[in-house]
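**Q** Sequence first, predicted model second:
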Amino acid sequence: MLHHIELYVSNLKKTIEFWEWLLTELGYKKFQEWELGVSWKYEETYLVFVQAEERFLDIPFHRCRVGLNHLAFHAASKEQVDDLTLTLKDKGVRVLYENKHPYAGGKDHYALYFEDPDRIKVEVVAPLY
C-alpha cells in the first residue's frame, strides 16, 4: 500500500484552493497543515503539498520530463466523474482530451483528465461497473 506522496508546488495558496475541494469530494480529510505545507489523508495514504523554495520557481514542472507524469484517483461512480467535470468547467479548469471525454483512456475507461495550477495532470477514474 502506498504511504504518501509529497509534491512541491509553486504557489501553496493556489494549490490549496485547487485541491481542497477535489480531495474532499473524493473522501480525503485534511491531515496536517503548517506554514509551508498541507496534507490530506484517505485511509492510510496521504498527499502532501509543500511550497517550493524561491530559488527553484524558475524551473517549471512538465509531466513529460523525468519524474511524475500524473496522479490518478478512484471515483465512486460515473456520476461523480460527470459532476467533477461540470465543477471543473465552472471553475474555468480545462478538461484534457475533451474531444474524447470521458473515454480518452479507451472504451472501458470512464475518466476525467485535467491539470492542477502547476500543470500536474490529474485523472479521476470511475469503476467499471
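**A** Done, it's in. Because the structure is predicted, anything quoted here is derived from the model rather than measured.

**Q** going forward, measure contacts and count neighbours with C-alpha atoms only.
**A** Fine.

**Q** And the strands in the protein?
**A** Under the criterion DSSP state E, the chain carries strands at the ranges 4-9, 29-34, 37-42, 45-51, 70-74, 111-115, 121-125.

**Q** How far off centre is stretch 111-125?
**A** Per CA atoms, centre = their mean, to the nearest Å, the displacement of stretch 111-125 from the mean C-alpha position of its chain is 5 Å.

**Q** contacts for that stretch?
**A** Outside stretch 111-125, the residues that touch it by CA atoms under 8 Å, 6 or more residues apart in numbering are 9-10, 14-15, 18-19, 60-63, 69-75, 78, 81, 85, 93-97, 101-105, 109-110, 126.

**Q** Then stretch 49-64?
**A** Looking at stretch 49-64 with CA under 8 Å, 6+ apart, the contacting residues turn out to be 6-12, 15, 36-39, 69-70, 118-121.

**Q** Now restrict the residues you listed to buried residues only.
**A** 8-12, 15, 37-39, 118, 120-121 (16 or more other CA atoms under 10 Å).

**Q** put this beside the first:
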Amino acid sequence: MIKGLYEAHLPVSNLKKSIEFYKKLDLEIAYQQENLVFFWIEKGKSWLGLWETDKVKTPYHPSLRHIAFQIDRDNMLSIKEWLEEREIEVSTNFGFPPEKQPLVLPNNPQAHAAIYFKDPDGNSIELIAPLRLDFEEEFKMMTLEEWNKTK
C-alpha cells in the first residue's frame, strides 16, 4: 500500500533566503506561493515544503526540525567537497567535528553513512547513504574513513 514518503515540511524565517540555500543543493522548485515553496526531492515522487512562519522559533529537536536526504554511497566519499563548493558548512554531530565526517551510524542491524549541516534557520539537514541492511554486528559510531578501512 504505502510506496514511500511524498512530502516533509520545515519552518523558515525568510523564504527568499531559504530558496537560495536549497537551490544550492540542486533542488528544483515545484510550486511556490507567498509564504510557501515546495522543492522536488525526486520529481513526481517526493518534495520538501518550506513555510515562512514564526514557528521557526520553536527550539530545535530532530523530531521537529530535521530532514535527511538519501544519496548514493559512492557520492558520500566526495560529499564534503560538494558542500564546500556550495559554501555550506558541515555541523558537529554526535561529538564528531566537521573534519571527522561523514560518520557511520550503528543502527543495528543497519549501518548508514551520514553528514550533517544546517539551513539558514538552523534546521538540521542530513545526507545519508545505506552501507548495509539487515546484518547484525555491534560496533561503535566511527568516521566513514575508519569504516572503509575495516570493511
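**A** Nice, I can see it. Just so you know, these numbers come straight off a predicted model, no measurement behind them.

**Q** before we move on, back to that, looking at the strands of structure 1, which is nearest to Lys89 of structure 1?
**A** strand 111-115 (10.2 Å; CA to CA).

**Q** so that closest one matches what in structure 2?
**A** Per the alignment by TM-score structural alignment, strand 111-115 of structure 1 matches residues 114-118 in structure 2.

**Q** How about the matching stretch, which residues are buried there?
**A** So for stretch 114-118 of structure 2, counting by 16+ other CA under 10 Å, buried means 114-117.

**Q** which among these gets closest to Ile29 of structure 2?
**A** Checking the buried residues of stretch 114-118 of structure 2 against Ile29 of structure 2 by CA to CA gives Phe117 as the nearest, at 20.8 Å.

**Q** For that closest one, give its distance to Lys80 of structure 2.
**A** Spatial separation of Phe117 of structure 2 from Lys80 of structure 2 under the definition CA to CA, to the nearest Å is 10 Å.

**Q** if I look at those two, which residues touch both of them?
**A** Between them, Phe117 of structure 2 and Lys80 share the contacting residues Val90, judged by CA under 8 Å, 6+ apart.

**Q** What ranges does structure 2 have for its helices?
**A** 15-24, 73-76, 79-85, 144-150 (DSSP state H).

**Q** what's the shortest one packed up against?
**A** Helices and strands in packing contact with helix 73-76 of structure 2 are listed as strand 111-118, strand 124-132; criterion 3 or more CA pairs under 8 Å, 6 or more residues apart in numbering; DSSP states H and E.

**Q** I'd like the buried residues of stretch 114-118 of structure 2 as TSV, with distance to Gly44 of structure 2 appended.
**A** Compiled in TSV, the buried residues of stretch 114-118 of structure 2 are given as follows (distance: CA to CA, whole Å):
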residue	distance to Gly44 of structure 2
Ala114	25
Ile115	26
Tyr116	26
Phe117	26
